[in-house]
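Undergrad: Starting from these lines, generate the structure:
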Amino acid sequence: MGTDRIARARWIALIVPAALIAGAYGFQYIGHLYPCEMCWWQRYPQFAAIVFALAAFVVPARASRLLIVCAALAIFLSGAIGVFHAGVEYHWWQGFTECTSTMAGHGGSVDDMLARIMKAPVVRCDVPQWTLFGISLAGFNALVSIPAALVILALLPKGKR
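TA: This next block holds a predicted model:
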């Protein structure tokens, strides 16, 4: 029973962040919704969770549990950042930044760089680019990540093995 629960936890720890990152990149490259700085902050722990979860598939069982816990904590952290970001978007509290910009390409003349800066989309952290039922992408990240992390942790057997 315990091995089955660990296997489920390991798969959830891999599938959830992979799906969320795939969705984020889908919205970015297909939907042309460029990430703000706080969107990137949510992605970094998901990247870490994917690495932890993948590593949990190749290490011995004893180490696997620790890696799954690390993945769950990273997923939870991403969700917590999503709560903070959603609060900034809904103007419940002030964020650390008000806008960021992505600038494709590097180098070239000063005029080339200035032209790229002027063409780059300005993405504000305090304005959601997309919502569904009043919930932003940051809100959806929180609604998926936090419960998923708790489910992963609940699936793991208690105590030392």
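
Undergrad: Please count neighbours and contacts with C-alpha atoms only from this point.
TA: Fine.

Undergrad: Could you say which helix or strand holds the residue most central in space within the chain?
TA: Computing the C-alpha centroid of the chain and ranking residues by Cα atoms, centre = their mean puts residue 43 first, at 3.3 Å. Assigned by DSSP states H and E, residue 43 belongs to helix 37-56.

Undergrad: Give me the contacts around that helix.
TA: Here helix 37-56 makes contact (Cα atoms under 8 Å, 6 or more residues apart in numbering) with 10-11, 13-14, 17-18, 20-21, 63-65, 67-68, 70-72, 74-75, 77-79, 81-82, 85, 97, 99-100, 125, 138.

Undergrad: One more pass at 7 Å, please.
TA: 10, 13-14, 17-18, 21, 64, 67-68, 70-72, 74-75, 77-78, 81-82, 85, 100, 125 (Cα atoms under 7 Å, 6 or more residues apart in numbering).

Undergrad: and residue 31, helix, strand or coil?
TA: Recorded secondary structure, residue 31: coil (DSSP: H, G, I helix; E, B strand; the rest coil).

Undergrad: One more sequence to fold, the one below, so I can look at both together:
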Amino acid sequence: MKKPMRLSTVAFFMILAGVAALGVAWWTQHKLGIMPCELCLWERWPWRVLIVLGVMVPVLPARVGRGVLWLCAPVLLVAEGLAICHVGVEWKWWPSPFPACHAAHVVGRTLAERWASMPLMPSKPCDAPTYLIPGLPVSMAVMGGVFACVVFVTLCVGMVRSKKIRRF
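TA: Next comes the predicted model:
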């Protein structure tokens, strides 16, 4: 029989996964200069929540900490859902649900009115995939979805292994 896993180990892994996901996003944006689209920005939120939940676990009683860790499961499902939504937009299966993902609407009759209606920063369209690895046609949205799935499975396995073994 395998040795039971500690809740703090599972919590640390959730923190590490969230930091890794946000770290890759930060590196892509600030070091590679690739601007995120609106869906990319939304995809970052579940990882932030995951970090907060993971940080809470060590300061809580074990029973409450276990419940908080189980809250990571729906958060990861949200991350997976956002990734699937983004991949569907990239592959042109459906339009993006966010208006910022579409081309800006420039209105006005004069050039000054048109300039004034333009957004301050250009936004990246959500249907333009970002490929990090040259020659590998796997977008960041696909990688994010796969990563969320791996973290979800790891969470479930860790939670089952951390369950207290009761002997009668």
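
Undergrad: care to give me the TM-score?
TA: The TM-score (TM-score structural alignment, normalised by the length of the first structure) is 0.79; 150 aligned residues with a Cα RMSD of 2.8 Å.

Undergrad: residues near residue 53 of the first structure, how many?
TA: As a burial measure, the neighbour count of residue 53 of the first structure was computed by other Cα atoms under 10 Å and equals 27.

Undergrad: Please disregard the earlier target; I meant residue 36 of the first structure.
TA: Residue 36 of the first structure: 22 neighbours (other Cα under 10 Å).

Undergrad: how close does it sit to residue 91 of the first structure?
TA: From residue 36 of the first structure across to residue 91 of the first structure, the span is 16 Å (Cα to Cα, to the nearest Å).

Undergrad: Could you do residue 78 of the first structure as well?
TA: If you go by Cα to Cα, the gap between residue 78 of the first structure and residue 91 of the first structure works out to 20 Å.

Undergrad: Once you drop chain neighbours, what's closest to residue 163 of the second structure?
TA: residue 4 (7.1 Å; Cα to Cα, 6 or more residues apart in numbering).

Undergrad: and the one you found, which of the three is it?
TA: Using three-state DSSP, the secondary structure recorded for residue 4 of the second structure is coil.

Undergrad: Contacts for the lengthiest helix in the second structure, please.
TA: In terms of residue count, the longest helix belonging to the second structure (DSSP state H) is helix 140-161. By Cα under 7 Å, 6+ apart, the surrounding residues in contact with helix 140-161 of the second structure are 4-5, 10, 73, 76, 79-80, 83-84, 86-87, 130-132.

Undergrad: Select from these the one having the most neighbours.
TA: Counting neighbours by other Cα under 10 Å, residue 86 leads the contacts of helix 140-161 of the second structure with 31 neighbours.

Undergrad: Going by secondary structure, residue 123 of the second structure is in what exactly?
TA: In this assignment (DSSP H and E), residue 123 of the second structure forms part of neither any helix nor any strand.

Undergrad: For it, list the residues it contacts.
TA: Contacts of residue 123 of the second structure (Cα under 7 Å, 6+ apart): residue 37.

Undergrad: Over to residue 76 of the first structure?
TA: 145, 146, 149 are the contacts of residue 76 of the first structure under Cα under 7 Å, 6+ apart.

Undergrad: Which residue, other than its chain neighbours, is closest to it?
TA: With Cα to Cα, 6+ apart, the residue lying closest to residue 76 of the first structure is residue 146, at 4.9 Å.

Undergrad: how about residue 87 of the first structure, what does it touch?
TA: Taking Cα under 7 Å, 6+ apart as the contact definition, residue 87 of the first structure lies against residue 93.
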